[in-house]
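Novice: Okay, here's the prediction I keep looking at, along with the sequence it came from:
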Amino acid sequence: MPPIRIALGVEYAGDAFEGWQTQPHGRTVQDVLEAAVCVIAQAPIHLVCAGRTDTGVHATTQVAHFDTAAVRPPEAWVRGVNSHLPRGVSVLWSQTVAADFHARFSAESRHYRYLLLNRRVRPALLAGRVGWLHDGLDVEAMTAAADCLVGEHDFTSFRAAECQAKSPVRTVYRVAVGRVGDLVVFDFHANAFLHHMIRNLVGALVMVGRGRKPVAWMADVLAARNRSVAAPTFAPDGLYLCGVEYPPRWPLPGGGRIIVPPQLPLG
């Protein structure tokens, strides 16, 4: 009997782990999730995710898949696995998929959201879950600066030096910046993202929002294709992987799509 391929929807608090990808010390999301799934499968398994997140980066909807010979009811891959997971990570759903489904390579696009607390006093209850900046921010200026990012571009100016992507070209479908009380929300939707790309984009947009750079500077940085001319990388605390989109033929709950963090209590 050929192995069964199972897709999982996973949420996690990134400040509880040292990123997604497995490490020798075992303090990553992949490490604890694989260990929990192995208990239910009663055999070793290997998880493949839609997008590897860095230390401190959260996910409301990460999608992963694994192959197994174990026949289990769908709930076993959810509640059963969750009973063996530490706080900070939970499986939301499981779905049997065809053998040609791939959590990463079948994905058409990804959604990320950055939550930035913009007030004079640093966060306490939301520490590690939002970025923080005490300076005032001009949301209209950041929105105007973000317009140049939409479309297919070479994002070399916004990729990490250690980025292993073969090409710096990505297609951005949408960038939106808005304010909800003390919270400034950045939404990004693209076919894929480079290493640190979103945190570098937020850092540049914040430079514009603080009035330290003009709106037109953003387009100049993009065109320069030079990381050294851009802003420093912003903190990971407020970054969330919020959904992965797949072609409709894959029967994933919600299509794997856009589940965003709930409005956080700030008042």
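Specialist: Everything's here; your move. Residues are numbered from 1 along each chain as shown.
Novice: Going by C-alpha atoms from here, please, whenever you check contacts or count neighbours.
Specialist: Will do.
Novice: I'd like to know how far the closest residue to Trp77 other than its chain neighbours sits from His46.
Specialist: Leaving aside its sequence neighbours, Trp77 sits nearest to Ser94 (Cα to Cα, 6 or more residues apart in numbering; 6.1 Å). As judged by Cα to Cα, to the nearest Å, Ser94 and His46 stand 15 Å apart.
Novice: out of the two, which sits in the busier spot?
Specialist: Using other Cα atoms under 10 Å as the criterion, Ser94 and His46 rank with Ser94 on top: 23 against 16.
Novice: for the more buried one, helix, strand, or coil?
Specialist: Here Ser94 is strand, with the state taken from DSSP: H, G, I helix; E, B strand; the rest coil.
Novice: do Val206 as well
Specialist: Classification of Val206 by three-state DSSP places it in helix.
Novice: Might you report the residue contacts of it?
Specialist: Applying Cα atoms under 8 Å, 6 or more residues apart in numbering, one finds that Val206 lies in contact with Leu137, Met142.
Novice: what's Asp138 in contact with, if anything?
Specialist: By Cα under 8 Å, 6+ apart, the contact list for Asp138 reads Val208, Gly209, Arg210, Gly211.
Novice: Count the residues that sit near Gln21.
Specialist: The number of residues near Gln21, taken as other Cα under 10 Å, comes to 19.
Novice: I'd say it and Gln30 touch.
Specialist: Yes: between Gln21 and Gln30 there is a contact at 5.7 Å, judged by Cα atoms under 8 Å.
Novice: list residues touching both of these two?
Specialist: Contacts common to Gln21 and Gln30, judged by Cα under 8 Å, 6+ apart, are absent.
Novice: How about Asp54, nearest residue that isn't a chain neighbour?
Specialist: Using Cα to Cα, 6+ apart and skipping the chain neighbours, the partner closest in space to Asp54 is Gly19 (4.3 Å).
Novice: and the comparison structure, right after this:
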Amino acid sequence: MTRIVLGLEYAGDAFCGWQSQAHGRTVQDVLEAALSRIAAERVRLHCAGRTDAGVHASAQVVHFDTRAQRPTSAWVRGVNALLPGAVVVRWATEVGDDFHARFLATERRYRYILHNAPTRPAMLAGRVGWFHLPLDEARMAQAIDGLLGWHDFSSFRAAGCQSKTPVRLMHEASVRRQGDYLLFDFRANGFLHHMIRNLVGALVYVGKGRYPVAWMRELLEARDRTRAAPTFAPDGLYLCGVSYPPRWPLPNDGRIIALPQLPLV
């Protein structure tokens, strides 16, 4: 058996999420179907991070095992020829069977792009979030600093989250404005289900002045999801980086980053 790693990009608004479902088209479904045709056998994928419906990826990492012997180009150009336009394989490489896309990832990086203007976006509909009232990015930047380090993120965890622990190490958390857009960047050893969307929702409450900067710290200490803001829309969320120990032949020595660059950002 040979283990192959792929780097993916996809537009999440075209799919019902990553994970295979009996009732909807998912990224896993269409990619496994294409890979199975190239391999002439059933292929099962394992991903670095399972994205929800509407969530995008500019740097998803997956692996699969196969008995098929194919040139690397077959796993890129050949597979892409069988995929819908909203998903593409960017690169492929062979690794040892000790590699695992999910369990050996040391960090993941997400970016949320928020359009902050009185009217909703049209050209970028589904690719950016939107909030119509003015937001104070300086207040949000103060609040987001308190997320750095080890914390129990129970207040930002979906009710159906299956993680064994709500504790995560946040390496980077920042927000900055570019024109009518706010860019939220998060990098951690892992994320809980809906964690980023719940964090953005709370930061928007701070940015519009509903709560003080200290509220983010209060939410962390409360460890109570019912006290936080509603889950924000998935539209502007991108999985844009995964890091691995540098012992496999992966791009950039295992630091796989592709920050989404949209036309107006």
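Specialist: On my side now, so go ahead. Since we're looking at a predicted model, the values are computed, not measured.
Novice: Which residue in the second structure aligns with the residue nearest to Asp54 of the first structure?
Specialist: Residue pairing (TM-score structural alignment): Gly19 of the first structure is matched to Gly17 of the second structure.
Novice: Quick check: its match touching Val55?
Specialist: Yes: at 7.1 Å, Gly17 of the second structure and Val55 qualify as touching, with contact defined as Cα under 8 Å.
Novice: Between the two, which is the more surrounded one?
Specialist: Taking neighbours as other Cα under 10 Å, Gly17 of the second structure and Val55 compare with Val55 leading, 26 against 23.
Novice: Now for the nearest residue to that one once chain neighbours are set aside, how many residues are close by?
Specialist: Excluding the flanking residues, the one nearest Val55 of the second structure by Cα to Cα, 6+ apart is Gly12, at 4.7 Å. Neighbourhood size, Gly12 of the second structure [other Cα under 10 Å]: 27.
Novice: Would you mind confirming that Gly12 of the second structure is in contact with His56?
Specialist: Yes: if you go by Cα under 8 Å, Gly12 of the second structure and His56 touch, sitting 4.2 Å apart.
Novice: Where do the strands of the first structure begin and end?
Specialist: Applying DSSP state E to the first structure gives strands spanning 4-12, 48-49, 58-68, 89-97, 109-118, 131-133, 151-154, 169-180, 183-190, 239-245.
Novice: among those, which is nearest Trp77 of the first structure?
Specialist: strand 89-97 (6.1 Å; Cα to Cα).
Novice: packing partners for the closest one?
Specialist: Judged by 3 or more Cα pairs under 8 Å, 6 or more residues apart in numbering; DSSP states H and E, the packing partners of strand 89-97 of the first structure are strand 4-12, helix 79-82.
Novice: residues touching the residue nearest the centre of the first structure, list them.
Specialist: Central residue of the first structure (Cα atoms, centre = their mean): Leu241, 2.5 Å from the mean position. Contact partners of Leu241 of the first structure, counting by Cα under 8 Å, 6+ apart, are Val57, His58, Ala59, Thr60, Thr61, Gln62, Arg110, His111, Tyr112, Arg113.
Novice: could the contacts of Asp138 of the first structure go into a markdown table alongside distance to Phe188 of the first structure and neighbour count?
Specialist: As requested, those are arranged in a markdown table below (distance: Cα to Cα, whole Å; neighbours: other Cα atoms under 10 Å):
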| residue | distance to Phe188 of the first structure | neighbour count |
| --- | --- | --- |
| Val208 | 17 | 26 |
| Gly209 | 17 | 22 |
| Arg210 | 20 | 17 |
| Gly211 | 22 | 15 |
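Novice: circling back: please say which position in the second structure the residue nearest to the centre of the first structure maps to.
Specialist: Following TM-score structural alignment, the counterpart assigned to Leu241 of the first structure within the second structure is Leu239.
Novice: just Arg225 of the first structure next, same as before
Specialist: Aligning on TM-score structural alignment places Arg225 of the first structure opposite Arg223 in the second structure.
Novice: does its match really touch Ser155, like I thought?
Specialist: Yes: shown here, Arg223 of the second structure and Ser155 form a contact pair, counting by Cα under 8 Å, at 4.6 Å.
Novice: Between these two, point out the one with more neighbours.
Specialist: Ser155 (23 against 18).
Novice: so stretch 175-185 of the second structure matches what in the first structure?
Specialist: Using TM-score structural alignment, stretch 175-185 of the second structure corresponds to residues 177-187 of the first structure.
Novice: Please, where are all the helices along the stretch 151-265 of the second structure?
Specialist: In the stretch 151-265 of the second structure, the segments counted as helices under DSSP state H, counting those that start in this stretch are 195-207, 215-222.
Novice: Of the ones you listed, which is nearest Ile4 of the second structure?
Specialist: helix 195-207 (29.4 Å).
Novice: That closest one vs the first structure, average offset?
Specialist: Its aligned residues in the first structure lie a mean 0.3 Å from helix 195-207 of the second structure after superposition (mean Cα distance after the TM-score superposition for the first structure).
Novice: That helix to strand 107-116, inter-axis angle?
Specialist: Put simply, helix 195-207 of the second structure runs at 40 degrees to strand 107-116, going by axes from the mean of the first three to the mean of the last three Cα atoms, to 10 degrees.
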